[in-house]
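Asks: below is the sequence, then the predicted model.
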Amino acid sequence: MSLYRDEGVVLRTQKIGEADRIVTLLTREHGRVRAVARGVRRTTSKFGARLEPFSHVDVQLYTGRTLDGITQAETITPYGRDIVTDYARYTAGAAILETAERFTDQEGEPALQQYLLLIGALRALARGEHEPGLVLDAFLLRSLAVAGYAPSFVDCARCGAPGPHRFFVIPAGGVVCAECRPPGAAVPAPDTLRLLGALLAGDWETADASDPRHRREGSGLVAAYLQWHLERGLRSLPLVVR
């Protein structure tokens, strides 16, 4: 039996048998890992409560034939404690966890950037540093960028003409100039595009000062852009408070 240790965030759990769970984690060194935690649903379990979604944990695992197994778990930061008690934070957090899982399809493949983005987003949610919807949209945009799908909010995504431009075309990869504009292109407010650019760049001063109507419009564009690249929507996204 080969043992290894890593730190990670619990993305999802699934009941199996009478007392066991399959735990999906995004880890720092090993990417996404699915592992069996045996006996954790028993009241006598020593670490069952530590393996809940949003938990940042230090885990010891062993390599199995089909699924790895968890033999030990220690809490690093209980982000869920401050997230699950607030509906807006919880729904945004659920969408963040689902996105992190979807962008790490290959189990065992390192995904350090995605892991660090996830930790940062959960920390911001738990501390209430920014409005939950803004934290979610910033995470979605940066996850897309890490995956190679960064949208352009200034220069033309097709010909590279310097912006700003106002026409937003999802298949093109963001804003386009008047010459590249196809029929039916969306025309969001300039402040909406500035907000999305700020979220992608981490300019929280601009993002926090944005108007709610531009946040709602921006969220719609982000959701549509994400769905285009994932080829299907997130189950948790319609529940997010906007």
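Replies: Cool, the structure landed. Residues are numbered from 1 along each chain as shown.
Asks: when you work out contacts or count neighbours from here on, use the C-alpha atoms and nothing else.
Replies: Will do.
Asks: show me the contacts for the residue nearest the centre of the chain.
Replies: The structure's the chain has its C-alpha centroid closest to I96; by C-alpha atoms, centre = their mean the separation is 3.2 Å. Counting by C-alpha atoms under 8 Å, 6 or more residues apart in numbering, I96 touches L118, A121, L136, F139, L140.
Asks: where's the second one relative to I96, distance?
Replies: Between A121 and I96 the distance, using C-alpha to C-alpha, to the nearest Å, works out to 8 Å.
Asks: equivalent analysis for D82, please.
Replies: 15 Å.
Asks: scan this structure for its longest helix.
Replies: In the chain, assigned by DSSP state H, the helix with the most residues is helix 212-230.
Asks: list the buried residues for that helix?
Replies: By 16 or more other C-alpha atoms under 10 Å, the buried positions in helix 212-230 come out as H214, R215, E217, G218, S219, L221, V222, A223, Y225, L226.
Asks: now swap in stretch 161-172 and tell me
Replies: Buried-residue list, stretch 161-172, by 16+ other C-alpha under 10 Å: P164, H165, R166, F167, F168, V169, I170, A172.
Asks: what's the neighbour count on the residue nearest to the fifth one when sequence neighbours are not counted?
Replies: Taking C-alpha to C-alpha, 6 or more residues apart in numbering, and ignoring the residues beside it in sequence, F168 has V175 as its nearest neighbour in space, at 4.2 Å. If you count neighbours by other C-alpha atoms under 10 Å, V175 ends up with 30.
Asks: next, V175: secondary structure please.
Replies: What DSSP: H, G, I helix; E, B strand; the rest coil gives for V175 is strand.
Asks: list the contacts of it.
Replies: Counting by C-alpha under 8 Å, 6+ apart, V175 has contacts P151, S152, F153, V154, D155, C156, A157, H165, R166, F167, F168, V169.
Asks: structure B:
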Amino acid sequence: MMSRTYQATGINLQGRAFGEADRLLTILTAEYGLIRAIAPGARKYKSSLRGRSELFVVNNLLIVAGKSLDKVVQAETIQSYPKLSQNLAKLTVSQYLCELVLAIALSEQPQRELYELICSHLARIEVLDENQYILPYLCQAIFHFLTIAGLVPQVHNCLLTGKALIRDNCLGFSFEAGGIIDLAALTETINPPKIDSKLTLQELQLLQCLGKTDFTPQENLASELAWINLDRLLRRYTQYHLGKTFRSSALVEGLSPLEF
């Protein structure tokens, strides 16, 4: 149990107006997981907490525990990602990732791996060139977060037969089963799972690359179309398994290819 005053390092994932001049923050901390805390006076123009309570800002925090809500009494910014808010695609994708982290993060226990992962992906997205295609980076981030949550789809073996996938075969993706299925195996299965999407060979190859740490996406028209399909597939899969809709998902869907 946390003492009445405690220190933590965390990133602001969500914030809203609270009272006359405060902000209510949802913060992912490395030490204690998700916490909700009031940043008193943070909406005042001259408040020292004003910039430190913005979205995507990482702070060293001194917090007083309360009965229902904690209170930030001191914040020292150690990292921020200002370029995320200067580009619509980067901002939208980053907001989606924050929503995803909010859905899988736990409270009152350490979440250092998740904290480091969201910071790592935001940093990666922030430095992308304006002409770089962003969807591959979103897909890999989703894949990594699903891995931490224990929900990562099976993309190397058929879920019905357990055999390695043969790339020349017709393949499908099942949310219910949790990954890829060789469609030829469906005829030999009693009560086969629903196939939510068929996969092309290129989509399979890209999916199988998402778990790699040294993954660098190729950029061409054919792969862009594949990434659009995989992005939709992974977001729908995530929504299915977490049982909730992400507001930013519709915003990602609404971005035109030119904005990517």
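Replies: Looks like it arrived, so ask away. Fair warning: this is a prediction, and the values are worked out from it, not measured in the lab.
Asks: which part of the second structure matches the longest helix of the first structure?
Replies: Using TM-score structural alignment, helix 212-230 of the first structure lines up with residues 224-242 of the second structure.
Asks: which outside residues touch that stretch?
Replies: 103, 133, 135-136, 138-139, 142-143, 146, 151, 175, 197, 202-203, 207, 245-246, 249, 253.
Asks: how does it look with 7 Å?
Replies: Residues outside stretch 224-242 of the second structure that contact it (C-alpha atoms under 7 Å, 6 or more residues apart in numbering): L135, P136, C139, F175, E203, T245.
Asks: am I right that T99 of the first structure is in a strand?
Replies: No. If the criterion is three-state DSSP, then T99 of the first structure is helix and not within a strand.
Asks: what count of nearby residues applies to it?
Replies: 26.
Asks: residue contacts, V169 of the first structure?
Replies: V175, V176, A185, A186.
Asks: just the buried members of the residues you listed?
Replies: V175, V176.
Asks: returning to that earlier point: how about a markdown table for the buried residues of helix 212-230 of the first structure, with distance to H30 of the first structure added?
Replies: Shown next, in a markdown table, are those (distance: C-alpha to C-alpha, whole Å):
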| residue | distance to H30 of the first structure |
| --- | --- |
| H214 | 38 |
| R215 | 35 |
| E217 | 37 |
| G218 | 33 |
| S219 | 31 |
| L221 | 32 |
| V222 | 29 |
| A223 | 28 |
| Y225 | 28 |
| L226 | 25 |
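Asks: the residue nearest to the centre of the first structure corresponds to which position in the second structure?
Replies: Alignment note (TM-score structural alignment): I96 of the first structure maps to L97 of the second structure.
Asks: and for H56 of the first structure?
Replies: Mapped onto the second structure by TM-score structural alignment, H56 of the first structure lines up with V58.
Asks: excluding chain neighbours, what is closest to its match?
Replies: Closest residue to V58 of the second structure apart from its sequence neighbours, by C-alpha to C-alpha, 6+ apart: I11 at 4.2 Å.
Asks: show me what contacts that neighbour?
Replies: Contacts of I11 of the second structure by C-alpha under 7 Å, 6+ apart are I27, L28, T29, F56, V57, V58, N59.
Asks: 10 Å instead?
Replies: Contact analysis of I11 of the second structure by C-alpha atoms under 10 Å, 6 or more residues apart in numbering lists 25-30, 34, 52-60, 77-80, 98, 115-116, 118-119.
Asks: name only those of the residues you listed that count as buried.
Replies: 25-30, 34, 52-60, 77, 80, 98, 115, 118-119.
Asks: isn't L171 of the second structure right up against K198?
Replies: Yes. If you go by C-alpha atoms under 10 Å, L171 of the second structure and K198 touch, sitting 6.0 Å apart.
Asks: circling back to that earlier point, tell me which of the buried ones among the contacts of I11 of the second structure fall in helices.
Replies: Using DSSP H, those in helices are C98, Y115, I118, C119.
Asks: which of the helices or strands spans the residue nearest to the first one when sequence neighbours are not counted?
Replies: In other words, C98 of the second structure. Using C-alpha to C-alpha, 6+ apart and skipping residues adjacent in sequence, the residue nearest C98 of the second structure is L13, 5.5 Å away. In the assignment (DSSP states H and E), L13 of the second structure maps to strand 5-18.
Asks: run the chain-centre distance for that strand.
Replies: In terms of C-alpha atoms, centre = their mean, to the nearest Å, the centre of strand 5-18 of the second structure is found 18 Å from the chain centre.
Asks: for it, list every residue counted as buried.
Replies: Neighbour-count burial for strand 5-18 of the second structure flags Q7, A8, T9, G10, I11, N12, L13, Q14, G15, F18 (criterion: 16+ other C-alpha under 10 Å).
Asks: out of the ones in helices among the buried ones among the contacts of I11 of the second structure, which comes closest to I38 of the second structure?
Replies: I38 of the second structure has its nearest neighbour among these in C98, at 18.9 Å by C-alpha to C-alpha.
Asks: wait, the closest one touches F56, no?
Replies: Yes. C98 of the second structure is within contact range of F56, at 8.6 Å (criterion: C-alpha under 10 Å).
Asks: give me the common contacts of those two.
Replies: Contacts common to C98 of the second structure and F56, judged by C-alpha under 10 Å, 6+ apart, are I11, N12, L13, Q14, I118, L122.
Asks: including distance to A89 of the second structure, could these go into JSON lines?
Replies: Converted to JSON lines, the shared contacts of C98 and F56 of the second structure look like this (distance: C-alpha to C-alpha, whole Å):
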{"residue": "I11", "distance to A89 of the second structure": "20"}
{"residue": "N12", "distance to A89 of the second structure": "19"}
{"residue": "L13", "distance to A89 of the second structure": "17"}
{"residue": "Q14", "distance to A89 of the second structure": "18"}
{"residue": "I118", "distance to A89 of the second structure": "17"}
{"residue": "L122", "distance to A89 of the second structure": "13"}
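Asks: contacts only, for L234 of the first structure.
Replies: Neighbouring residues of L234 of the first structure by C-alpha under 10 Å, 6+ apart: A94, A95, I96, E98, T99, R102, A223, L226, Q227.
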